[in-house]
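just need the structure, nothing else, for what follows:
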Amino acid sequence: MQVELSVQDCCPQNSSIQPETWEIWFRQWLDLLKPELDGAPLHPQENYELSLRLTDDREIQSLNQNYRHKDQPTDVLAFASLEVDCPQIDELETEPLYLGDIVISVETAERQAAPHNLETELAWLAAHGLLHLLGWDHPDDASLLRMLDQQQILLNAVGLDAKR
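Have a look, this model is predicted:
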């Protein structure tokens, strides 16, 4: 499986996760999740592309206001490309499937990292964002619990423990 990942880190002094580590994690997560669409593999050649931006509360608050009409910082936002443009079959055969963008506020992650550490919190939020890119949602408590359980599975797969 190939994962092309663009990592933009506006706060490198706060986050110590290297781009190579992110690539390994996302590759393992996508391999574990085996994304499907209507029972068929989402991408026949299993080549995926996504963007990860690590930012601060000011920038994520602006994005949250513009896209969700909530004028407050949040921990993670996911902008799924599959919600907007469904790729054509012939495009899937030759190009990596662009899943979308994940934006994480490192400042908010630092505040939330108390039960574990910043690296684990950032991975937790990235896994949450990836699930959203793949169509997971949590409109009610039952679906939120399923999503949180899946996040735990993803973190365990890369050797992290984030019991919530």
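
from here on, just use CA atoms for contacts and neighbour counts.
Fine.

ok, residue 162 - contacts?
115, 116, 120, 121, 124, 152, 155 (Cα atoms under 8 Å, 6 or more residues apart in numbering).

which among those residues count as buried?
For the contacts of residue 162, a neighbour count by 16 or more other Cα atoms under 10 Å gives the buried set as 120, 121, 124, 152, 155.

to compare against the first, here's the next sequence to fold:
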Amino acid sequence: MSVTMDWSNEQEAVEIPEAWGQRLERLLELAARAEGIEDGEVAVTFVDDARIHELNREYRGIDRPTDVLSFAMQEDGEDELGIIYEVEDEADELPVSEPLGDIIISVETAVRQAEDYGHSLERELGFLFVHGFLHLIGYDHQDAEAEAVMTAKQEAVLQQAGLTRE
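The predicted model follows:
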């Protein structure tokens, strides 16, 4: 098995070339390998600020847009629903990648941040994707020490992929 990714573009402001999807797949491969993850599936959706604002308000209680949201499938919170796979006949069973979760990225915010930081939109989207992936597998940045760990991991993956700050 392997770590796989599906992506969709639900915003219209910026064209997301197929090559960028391939770049995200490479980032996923590098990040998963660095974390020892050999199997899983990640879904990535590109949205606008209005949509990520809705999601941020609904799921985090924060009434403003953000750059990236991650929804891990492996969390066992009180409000999380378990996923049950039913198989009628074991002969029909197919190998299924365990879903790791969903990453939602606001392209509008990514454009602004890329301009603010002086690097490419592709690099910013890559950064947000790796950041979201690390959240899916349990990393967080609630304090300075945890943020430093995440930042170092993100930068290492981006460097390996050639997405350096310009």
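
give me the subset of the buried ones among the contacts of residue 162 of structure 1 lying in helices.
120, 121, 124, 152, 155 (DSSP state H).

still on that earlier bit, which one of the buried ones among the contacts of residue 162 of structure 1 sits closest to residue 86 of structure 1?
Taking Cα to Cα as the measure, residue 86 of structure 1 lies nearest residue 124 of those, at 27.2 Å.

before we move on, back to that, closest to residue 51 of structure 1 out of the ones in helices among the buried ones among the contacts of residue 162 of structure 1?
Nearest to residue 51 of structure 1 among those is residue 124, at 16.2 Å by Cα to Cα.

how about the helices in structure 2?
Shown for structure 2, the helices assigned by DSSP H span residues 18-35, 49-60, 107-117, 121-136, 144-160.

the ones you listed: which one's closest to residue 100 of structure 2?
Residue 100 of structure 2 lies closest, by Cα to Cα, to one member of the helices of structure 2: helix 121-136, at 6.4 Å.

what residues does that closest one touch?
With Cα under 8 Å, 6+ apart as the criterion, helix 121-136 of structure 2 contacts 20, 23-24, 27-28, 31, 67-73, 100-103, 105, 107, 110-111, 113-115, 140, 150, 154-155, 157-158, 163-165.

hmm, back to that, now the helices of structure 2 as CSV including distance to residue 9 of structure 2?
Output for those, formatted as CSV (distance: least, Cα to Cα, whole Å):
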stretch, distance to residue 9 of structure 2
helix 18-35, 10
helix 49-60, 12
helix 107-117, 9
helix 121-136, 13
helix 144-160, 22
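
pick the most buried one from the ones you listed.
Comparing these by mean neighbour count (mean count of other Cα atoms under 10 Å), helix 121-136 ranks first with a mean of 22.

mean deviation, it versus structure 1?
Once the two are superposed, helix 121-136 of structure 2 sits an average of 0.3 Å from its aligned residues in structure 1 (mean Cα distance after the TM-score superposition for structure 1).

what range does that helix cover in structure 1?
With TM-score structural alignment applied, helix 121-136 of structure 2 matches the range 118-133 in structure 1.

what residues does the equivalent of residue 145 of structure 2 over in structure 1 make contact with?
Using TM-score structural alignment, the partner of residue 145 of structure 2 in structure 1 is residue 142. Neighbouring residues of residue 142 of structure 1 by Cα under 8 Å, 6+ apart: there are none.

try it again with 10 Å
residue 148 (Cα atoms under 10 Å, 6 or more residues apart in numbering).

quick check: it vs residue 81 of structure 1, distance?
25 Å (Cα to Cα, to the nearest Å).

can you check residue 101 of structure 1 too?
8 Å.

with neighbour numbers in mind, choose between the two.
Neighbours per residue, other Cα atoms under 10 Å: of residue 101 of structure 1 and residue 81, the larger number sits with residue 101, 20 against 17.
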